[in-house]
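Student: 3D, please:
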Amino acid sequence: MKGYWIAQVDVTNPEQYGEYTARAPAVFAQYGGRLLARGGRAQALEGRSTPQRSVVIEFASYEQALACYHSPEYQHAAQHRQGAAIVEVIVVEGLGTVEGMV
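Tutor: Below is the predicted model of the structure:
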């Protein structure tokens, strides 16, 4: 089953955060990640207020999504994000099938 990164981001230092966004996509691609959403319009309908950026990345599997996050390459890129944004990242496993779902 596929794996997904879901990130909520509030950028506090755009210049420094730009260093992260210049590096991270290459790592996602290295691990087979595909950006499905990155910024763009968003509206909070329940829960916390809308973050500045919402990011969704699809991977071939949950394990691949975790491997990307924990990789030395991503951790190096993520150092450029530290102190430049308030970030929440979760990895979720996708559904194998949607048949029978309501």
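Student: CA only for contacts and neighbour counts going forward, please
Tutor: Will do.
Student: Can you name the next helix or strand after the longest helix along the chain?
Tutor: Assignment by DSSP state H gives helix 14-30 as the longest helix of the chain. Counting by DSSP states H and E, the element after helix 14-30 in chain order, helix or strand, is strand 34-38.
Student: Next, the structure of the following sequence, for comparison with the previous one:
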Amino acid sequence: MIALNRSVHDRQKLEAYWKAAGPTFDGWGAKFLSVYTPLTPLELMGPLEGVVLIEFPDVAAAKGWYESPAYQQAKQHRDGAADTEFFIIDGGLVPLEERLPHIKRRQT
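Tutor: As a prediction, the model looks like this:
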């Protein structure tokens, strides 16, 4: 799971979110790989205040955590506090010829 914090509007609310969200990871097998560690911008499409990278055992566990009542309640603290993008990606490597098939169809 990757979270991109694009901008912060209310630091106090964001800190309340961090505090409330922490315990919601218990039982989901989450492994924190990077949480607001220093970043080196190389190619960005806009502002980026911080990044969170969390490994879960699988996509189902990541979705389960995100959709859990505990996280959904904690998430309310973040509403209006920051512009954030969340997404889940599966691990692995897609062969070159199989990448972005939806784009391939559009361009033929």
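Student: Could you tell me which residues within the longest helix of structure 1 count as buried?
Tutor: By 16 or more other CA atoms under 10 Å, the buried positions in helix 14-30 of structure 1 come out as 16-17, 19-20, 23-25, 27-28.
Student: How about stretch 80-90 of structure 2?
Tutor: Buried residues in stretch 80-90 of structure 2, counting neighbours by 16+ other CA under 10 Å, are found at 81-82, 84, 88.
Student: As TSV, these with distance to residue 45 of structure 2 and secondary structure would be great.
Tutor: Putting these into TSV (distance: CA to CA, whole Å; DSSP: H, G, I helix; E, B strand; the rest coil) gives the following:
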residue	distance to residue 45 of structure 2	secondary structure
81	21	coil
82	17	strand
84	14	strand
88	19	coil
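Student: Would you format those residues as CSV with distance to residue 104 of structure 2 included?
Tutor: As requested, these are exported to CSV (distance: CA to CA, whole Å):
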residue, distance to residue 104 of structure 2
81, 38
82, 35
84, 30
88, 23
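Student: Show me which of those is closest to residue 51 of structure 2.
Tutor: residue 84 (9.5 Å; CA to CA).
Student: when you align them, which residue in structure 1 goes with that closest one?
Tutor: Using TM-score structural alignment, the equivalent of residue 84 of structure 2 in structure 1 is residue 87.
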